[in-house]
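[1] sequence first, predicted model second:
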Amino acid sequence: MRTSYILAMIPLSVLDLSPVPEGSDVSQSLANTLDLARHAERLGYNRYWLAEHHNMPGIASAATAVVIGHVAAGTSTIRVGAGGIMLPNHSPYVIAEQFGTLATLFPDRIDLGLGRAPGTDQYTLRALRRDPASAENFPRDVLELQAYLAPATPGQPIEAVPGSGTEVPLWILGSSLFGAQLAAELGLPFGFASHFAPGSLDQALAIYRDRFRPSAQQQRPHALVGVNIIAAESDAEAQYLATSQQMSFTHMVRGTRRLTQPPIADIETYWSPREKMHVQQMLACSIIGGPETVRRGVDALLERTHADELMIVSDMFDFGKRLRSFEIIAGLMR
């Protein structure tokens, strides 16, 4: 048992969906994303990742590679990447070109996390002109993408330009045992999406570590764990701010799409008992409170998972409060 995970300087990173609050718009959300990335860089965060979601009015990061370029151009040292690109939505060749271009523009700063889910509904999947069965080809597509990013060989008939030779670091992302098994087999770092689907967290990490095979990219397993952290000056304030995220997940359960809502005094008046049960299951990997509560929660999570890195989601309505939340969390690194 490690005596102090915090003193061991576990890297902390940021996952941003570019949320769109009620009364705001996409333009402001993308500006906020760059402001938050610069804030995270000053505070010493390790990575800043953006996620691909489609047909969601409350999320502005659908064109993920474009937003990554926006963030990377506006920062200087923090690693920027996808958490993740939903590979079944795309040709591996096109993703190799996109991220090869990013890696050429911003050397040694780009990460490419890959997910197997479509990140949207069936109607939008058809609008993307993708076959739902393409998810079954995910392992093969990962290998194809990896080959396009590797140095070109003599006589290679298809080359990603830019792309070949950039060897952009690949990550396998998932919320099930499948992703853990694939990451272990391919010898890639693994990110578990426990910030919205924590049910298989412990089993997935055990499988990943037990079955990991070293590769040219990764000699040892590297497990990144997603966690919701809403930090504020007091436990009461954090619980209040967290109701915006709880309402967003309630909308997911209801199958409705809304912008991020202002916090409310009593979340119990908003959801039904069934909705509350579902939302609490999805948000079980959450730490909400003042600085000491957050510190204890992070220590307990790291004691449980032995994570090599934490990827933090801190979504709330007020952008100033969101900046402050990441400041409080960053204090755990010191």
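    That came through, no problem.
[2] contacts, neighbours, all on C-alpha from now
    Will do.
[3] from memory residue 263 sits against residue 317, does it?
    Yes. Using C-alpha atoms under 8 Å, residue 263 makes contact with residue 317 at a distance of 6.9 Å.
[4] overlap in contacts of these two?
    241, 244 (C-alpha atoms under 8 Å, 6 or more residues apart in numbering).
[5] which of the three states applies to residue 61?
    Classification of residue 61 by DSSP: H, G, I helix; E, B strand; the rest coil places it in coil.
[6] is it in contact with residue 15, as I believe?
    No. At 11.2 Å, residue 61 does not count as touching residue 15 under the criterion of C-alpha under 8 Å.
[7] overlap in contacts of these two?
    By C-alpha under 8 Å, 6+ apart, the residues touching both residue 61 and residue 15 are 50, 51.
[8] show me where the stretch 1-150 of the chain has its helices.
    For the stretch 1-150 of the chain, the helices defined by DSSP state H, counting those that start in this stretch cover 26-43, 64-74, 92-105, 122-127, 138-149.
[9] sorry, that was for the stretch 201-334 of the chain
    201-211, 235-254, 273-282, 291-305, 319-330.
[10] out of these, which gets nearest to residue 42?
    helix 319-330 (9.8 Å; C-alpha to C-alpha).
[11] how much does the closest one deviate in direction from helix 235-254?
    Angle between the axes of helix 319-330 and helix 235-254 is 110 degrees (criterion: axes from the mean of the first three to the mean of the last three C-alpha atoms, to 10 degrees).
[12] packing partners of helix 319-330?
    helix 26-43, strand 223-231, helix 291-305 (3 or more C-alpha pairs under 8 Å, 6 or more residues apart in numbering; DSSP states H and E).
[13] pasting the second one now:
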Amino acid sequence: MRLSLLDRSRTRAGEPDPAALTRTVERAKRAERLGYHRFWVAEHHAVPGIASGAPTVLMAAVAAATERIRIGSGGIMLPNHQPLVVAEQVATLAALHPGRIDVGVGRTPAFTEPVRRALRSDGEDGWDDTAFAADLRELRSYLDGTGPVTVRPRPAEAPPLFVLATGAGLRVAGDLRLPVVVGGPVLDDRAALDGYRSRAGDDAYVVVSADVLIGDPELALPEAWALAAARTTGEFPPLEPPDPGRRTTERQRAVVDRALERTIVGDEDTVAERLDELVERTGADELLVTSSTWDGDALAESDARLAAVLSGVTGHVP
């Protein structure tokens, strides 16, 4: 089982945004030492709780600070970009860091209407499966050298393309025989996963995304609170310290409870048992951990303990 990390450069209350990017680069360096397979960064625009709005720029910084671990995007949102521009950015990274660059792409539009306008994006309107599939084909053609124009620098080897997929995205990825990254409710939809594998055939590859933390269950509270705030106020906020006695509305409490149920958190035995069940249920080829928490030291310890669990050497830090 390959083990990878997605770091969204979460901001923290009372800190300047650049601190989140510095932590991302430091986390990538630790992940490489711990033997993680990939380290991916995200794309979010004008979100108070996330400092990563330019994934290829951050990928460049992470790749320059590491030596072996694969670096990628989780993901670049194609509604916001021209496929040729994405291909040129990725090709540049692949030329500087050969054999280490991944391209995860998605179709999620910007979160708010003002941001969509700023991006000159139509959002959901006009962005159907056909348009997404067409852009994926175009992007792949530039990366593998079969497109109508030749991207420079020409990659010696086409970086692998992954699709961040929902139910509809799974069908598109399957028809294009591309690997997928899935999380949330899709993990319980065995029919959708089986349909993807049937379409993709021997090229099927499923990366399961999940929030996983080894340590005190309270580590999961800051992210759950932020999600509850986003669902009730429309703004995804910076992380705040955990406070079990924090006052929340009934609706916010329901969101927090659902988020905590989905988070795999606890000691090594608890986490290993739940991961075994997740892998059995989904047939995952790889686990992409997406967790974050307020306490940076606790997050670093969790990453190390999880790497040990997955390597079968609990307590050992490579």
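    In hand now; what should we look at? Note that this is a predicted model, so its numbers are computed, not measured.
[14] now the TM-score, please.
    The TM-score (TM-score structural alignment, normalised by the length of the second structure) is 0.91; 307 aligned residues with a C-alpha RMSD of 1.8 Å.
[15] please identify the most buried of the helices and strands packed on helix 319-330 of the first structure.
    Most buried of these by mean neighbour count (mean count of other C-alpha atoms under 10 Å) is strand 223-231; its value is a mean of 26.
[16] mind listing residues that contact that one?
    189-195, 205, 238-239, 241-242, 283, 285-291, 294, 307-316, 324-326, 328-329.
[17] if we go to 7 Å?
    189-195, 238, 242, 285-291, 294, 307-314, 325, 328-329 (C-alpha atoms under 7 Å, 6 or more residues apart in numbering).
[18] would you turn the helices of the stretch 201-334 of the first structure into a markdown table with distance to residue 129 of the first structure?
    Converted to a markdown table, those look like this (distance: least, C-alpha to C-alpha, whole Å):
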| stretch | distance to residue 129 of the first structure |
| --- | --- |
| helix 201-211 | 32 |
| helix 235-254 | 24 |
| helix 273-282 | 30 |
| helix 291-305 | 39 |
| helix 319-330 | 35 |
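[19] so which of these is nearest residue 55 of the first structure?
    So among those, helix 235-254 is nearest, using C-alpha to C-alpha, at 12.8 Å.
[20] now the closest one against helix 291-305, angle please.
    50 degrees.
[21] which positions in helix 235-254 of the first structure come out as buried?
    235, 238-251 (16 or more other C-alpha atoms under 10 Å).
[22] for those residues, which two are the farthest from each other?
    Maximum distance among these (C-alpha to C-alpha): 24.6 Å, for 235 and 251.
[23] quick one: stretch 18-26 of the second structure to the first structure mean distance?
    Once fitted to the first structure, stretch 18-26 of the second structure is off its aligned match by 1.0 Å on average (mean C-alpha distance after the TM-score superposition for the first structure).
[24] what's that stretch aligned against in the first structure?
    Structural correspondence for stretch 18-26 of the second structure: residues 27-35 of the first structure, per TM-score structural alignment.
[25] equivalent analysis for stretch 100-107 of the second structure, please.
    Using TM-score structural alignment, stretch 100-107 of the second structure pairs with 109-116 in the first structure.
[26] and that stretch, how far from the chain's centre?
    Distance of stretch 109-116 of the first structure from the chain centroid (C-alpha atoms, centre = their mean, to the nearest Å) equals 9 Å.
[27] that one: which residues count as buried?
    Within stretch 109-116 of the first structure, the residues that qualify as buried are 109, 110, 111, 112, 113, 114, 115, 116, counting by 16+ other C-alpha under 10 Å.
[28] same thing with stretch 153-171 of the first structure?
    159-171.
[29] hmm, who's touching it?
    Against stretch 153-171 of the first structure from outside (C-alpha under 7 Å, 6+ apart): 93, 96-97, 99-101, 103, 110-114, 148-152, 188-190.
[30] trace residue 315 of the first structure over to the second structure, please.
    Under TM-score structural alignment, residue 315 of the first structure pairs with residue 292 in the second structure.
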